[in-house]
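# Fold the following and give me the result.
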Amino acid sequence: MADAKNLTGLDDDALVEAYVENVQVYERIGHIGAANRQMDRRRAIIDELKRRSGGSLQPLRPLLEHPDLNVRHTAAIEFRRIDHAAFEATTKALAERQDLIGGEARDSLRLDARAQEEGYPEDWTPREPIPPSKEMTWQCDNPPPPGVSDGELRQLLGSHLNAQTTEVLLRLARPAIGLWPQRPIPGAPTNVSRLGGEPSVPADWSWPMVEAEPEDEPMLFLGQINCTDLQGLAGAERLPASGMLSFFGDADGVTGCDFGGGDTAVFYWEDTDTLVLRGYPMAPTETIQPCGLTFRPITDLPHPESRSVKELWRDRTAATKYETVYRTVREYGIPKDYVGYCSFSKLLGWPTLVQQELEEVRYCQDPRGLQLLLQLDDYHNGAEGTWWGPGGSLYFLITDADLSARRFANCVFEIQVT
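As a prediction, this is how the structure comes out:
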């Protein structure tokens, strides 16, 4: 497989052969991140051939008659701006076919006709980035507000629901630790809690990979939690008093591109003093923006769609009242104008559902034994945002037994999107 870094060492024939191999391998790839990487390699091959041929792509021209029709079609597209007549002749001939390649060729002709009217994408002027609004950056520029107190929670529930239901919900309330995004601090110690960027890991550690073709893909580093930062917060006693929790996930899975792409890895290292920053083994096709973290204690109630509370309601009126309480508790202390722009990531507590009950909980024989370890929501670091698919959240779940035994590698993963 021709690497983009060593293309200059190949002669023209080898470059063309690398292009053919790239196109043929691309058709077999099921992993979106791996497919994007393959497309990046293809563009690098084309750029090198253009550089050598003065932009004519002459060494690639024989592929317009290649026996592999997909290679022929793909090569024709490369000539769309260089020799439109050659592109059109090759693609029109393929479009006569009544099979998949014929349909793709007809699509190419339609797209080209539109581009001739509206302009080719490569000629578009890139838009200037829009600076983030004050609403987007409010959270990372302000300290976290305190969560609702036990007394305030009791008063809120009691003012909306009957006494019996109030007592049930107070028993269901769980302490959780809110993750409050902050702007990344240049030069911060390697072992601080943070999201994105590069992980702090043991020197002999191997990066977790996802099986893919033509080569395995590195998981994305999602974030790390230094448990020392949590001490004194309600709920932290359920986690180690020190050490580093580090979370990774398949790019296809955590971005919502492939709901079957659930490969994740969770590591726990007791000694944080010897951890070193580790870069990706190959450039990631997706990037997780680095973000600082601070923490706040919160009291968490079951989401209104959780089966833990849905069975309590005899009518819709009571359910609606509970939804009001739930939102008030969740958004406590955050100015109304900024709530919709805030991240509500957390450790422990109850999953905040995007849809209905999590499948891992719904089909668990004893759902009380499976609980939230970490929920990651969208966040903004003051310069850029990170999103997990459209309106998505990532959930790492763990059993009571595994949490007590510090078997964090046994976490199960789920994603929900809008």
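
# make it CA atoms for all contacts and neighbour counts henceforth
OK.

# Not counting stretch 353-368 itself, show me its contacts.
303, 305-307, 370, 391-393, 412, 414, 416-418 (CA atoms under 8 Å, 6 or more residues apart in numbering).

# For those residues, could you give me TSV that also reports neighbour count and secondary structure?
Putting the contacts of stretch 353-368 into TSV (neighbours: other CA atoms under 10 Å; DSSP: H, G, I helix; E, B strand; the rest coil) gives the following:
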residue	neighbour count	secondary structure
303	22	coil
305	17	coil
306	20	coil
307	15	helix
370	20	strand
391	13	coil
392	20	coil
393	26	strand
412	20	strand
414	21	strand
416	22	strand
417	16	coil
418	9	coil
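
# Another for comparison:
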Amino acid sequence: MISKVEHLKILENKFHTITWENINSVKKSYFDFIKSGTVPAIKIKDEISKKVTLGMSKKGGTPHLGSNMKWPEFENKPMVFLAQLNLSEIAPYQIEDHLPKSGILYFFAYFEDPINKFGAEFNFIQSKKKYKILFYDGDSDQLKITPFPKTMIPDYHFEESAMVFESFFEIPNNIYEYAEWEELSDNDHDNIIEFHYSILKSLDTSQILGIPRPLQDNVACDWAYAYINQDELELDDEYEEEPEIDEQELLATEFVNILSMPIFNKIGDAQGYFGIRKDDLANKKFEECIFVMQGT
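The predicted structure is shown next:
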């Protein structure tokens, strides 16, 4: 596991392979920018060929629930099982200790049946009654492989794949937050953008912690919006009025990325994001997680 200093040194070496017109001023301002916004995170890779044992972190298939746990439902219809995370497997990859070192998290969300080959209809931000995050911190010998509910359509019987993890440092997602544009020549301007996005392209869209990569707007602001409007979303699944920007942006800083992953394509082309406020995470109140989606 490399340090943040070593990570930035690797980027500097790559930086020097590019022809810059004013390398000294570009390098200082750009690396000041990424140093201030680089954070540790955990990359997730799916490994279909790896055997999944009881309680292991995985995506798809069926959950390994505790003996007293039930498959969540919405209006008497089963939710879709997305993933389970064994926190003891993730603990060695935490550069900063945010998550508990034991227990299993289960992620479920409700979706209507697919309407066509492109998947189901859904709102990117929806009420908490349509998703559920369960936490189990009991004995592993009490876990059981839970079969798909009989009423679960085959489209949502997703293939199981093990998850493997890797620590990494994540640079700021948005290069346009860089403040020195007016000081750059046209050539250096284009090179900075190309360099920055070449680094982002090497990262995966499935991750734990860090700053989740958005497909649209800032993900933490979506979490904050959904959190502020929970009561209204419970009533009609839609809410037109925007909260005060200062309130939303302040609350956004309190969220931690628990899991970001692509949603299965039989549901639709979207990225799913699970976030939780720091206080709720500290108290293991995972039922307070917020789930939002973004699409292209």
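
# circling back: identify, from the contacts of stretch 353-368 of the first structure, the entry nearest to residue 183 of the first structure.
residue 393 (20.7 Å; CA to CA).

# Looking for the alignment partner of that closest one in the second structure.
Alignment note (TM-score structural alignment): residue 393 of the first structure maps to residue 271 of the second structure.

# how close does the residue nearest to that match when sequence neighbours are not counted get to residue 273 of the second structure?
For residue 271 of the second structure, ignoring the flanking residues on the chain, the nearest one in space by CA to CA, 6 or more residues apart in numbering is residue 262 at 4.3 Å. Separation of residue 262 of the second structure from residue 273 of the second structure (CA to CA, to the nearest Å): 9 Å.

# try residue 284 of the second structure
Applying CA to CA to residue 284 of the second structure and residue 273 of the second structure gives a distance of 18 Å.

# So for the two, which sits in the more crowded spot?
residue 273 (28 against 14; other CA atoms under 10 Å).

# show me what contacts that one?
Counted by CA under 8 Å, 6+ apart, residue 273 of the second structure has contacts 212, 219, 257, 258, 259, 260, 261, 291, 292, 293.

# let's see it at 6 Å
Taking CA atoms under 6 Å, 6 or more residues apart in numbering, we find residue 273 of the second structure in contact with 260, 291, 292.

# just residue 349 of the first structure next, same as before
Counted by CA under 6 Å, 6+ apart, residue 349 of the first structure has contacts 174, 175, 176, 300.

# Ignoring the adjacent residues along the chain, who's closest to it?
Using CA to CA, 6+ apart, the nearest residue to residue 349 of the first structure is residue 176, at 4.5 Å.

# again with residue 220 of the second structure
Closest to residue 220 of the second structure by CA to CA, 6+ apart is residue 252, at 4.8 Å.

# swap in residue 321 of the first structure?
Nearest to residue 321 of the first structure is residue 160, by CA to CA, 6+ apart, at 5.9 Å.

# how many other residues sit next to the equivalent of residue 103 of the second structure over in the first structure?
Taking TM-score structural alignment, the alignment pairs residue 103 of the second structure with residue 243 from the first structure. Neighbourhood size, residue 243 of the first structure [other CA under 10 Å]: 19.

# What separation do you get for residue 243 of the first structure and residue 118 of the first structure?
When residue 243 of the first structure is compared with residue 118 of the first structure (using CA to CA), they lie 56 Å apart.

# show me where the stretch 301-418 of the first structure has strands.
Here the stretch 301-418 of the first structure has its strands, by DSSP state E, counting those that start in this stretch, at 346-348, 370-376, 379-380, 385-386, 393-399, 412-416.

# Just put those strands in CSV and tack on distance to residue 267 of the first structure.
Formatted as CSV, the strands of the stretch 301-418 of the first structure follow (distance: least, CA to CA, whole Å):
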stretch, distance to residue 267 of the first structure
strand 346-348, 15
strand 370-376, 13
strand 379-380, 22
strand 385-386, 22
strand 393-399, 12
strand 412-416, 13
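
# Out of these, the one nearest residue 325 of the first structure is which?
strand 346-348 (19.0 Å).

# Could you tell me where that closest one falls in the second structure?
Under TM-score structural alignment, the match for strand 346-348 of the first structure is residues 207-209.

# for stretch 110-128 of the first structure, same thing?
The aligned range for stretch 110-128 of the first structure is empty, by TM-score structural alignment.

# Kindly report the same for stretch 193-201 of the first structure.
By TM-score structural alignment, stretch 193-201 of the first structure lines up with residues 57-65 in the second structure.

# Need the contact partners of that stretch.
55, 82-86, 143-146, 158-163.

# and that stretch, how far out from the chain's middle?
17 Å (CA atoms, centre = their mean, to the nearest Å).

# and what of stretch 69-80 of the first structure?
Chain-centre distance of stretch 69-80 of the first structure: 33 Å, with CA atoms, centre = their mean.

# which parts of that stretch are buried?
By neighbour count with 16 or more other CA atoms under 10 Å, stretch 69-80 of the first structure contains the buried residues 70, 71, 72, 73, 74, 75, 76, 77, 78, 79, 80.

# cool, stretch 227-235 of the second structure as well?
Within stretch 227-235 of the second structure, the residues scored as buried using 16+ other CA under 10 Å are 227, 228, 229, 230, 233.

# you'd agree residue 135 of the second structure is in a strand?
Yes - under DSSP: H, G, I helix; E, B strand; the rest coil, residue 135 of the second structure sits within a strand.

# Just confirm it contacts residue 102, I think it does.
No - counting by CA atoms under 6 Å, residue 135 of the second structure does not reach residue 102; the two are 10.2 Å apart.

# More neighbours: which of these two?
residue 135 (20 against 15).

# mind checking what that one lines up with in the first structure?
By TM-score structural alignment, residue 135 of the second structure lines up with residue 268.

# Specify the local secondary structure of the residue lying closest to that match once chain neighbours are set aside.
Among residues not flanking residue 268 of the first structure along the chain, residue 245 sits closest, at 4.6 Å (CA to CA, 6+ apart). Here residue 245 of the first structure takes the strand state, with states given by three-state DSSP.

# Equivalent analysis for residue 24 of the second structure, please.
helix.

# circling back: need the contacts of stretch 353-368 of the first structure in CSV with distance to residue 19 of the first structure, can you?
Formatted as CSV, the contacts of stretch 353-368 of the first structure follow (distance: CA to CA, whole Å):
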residue, distance to residue 19 of the first structure
303, 51
305, 51
306, 51
307, 53
370, 49
391, 37
392, 37
393, 38
412, 39
414, 37
416, 38
417, 37
418, 38
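
# Nice, that's everything, thank you.
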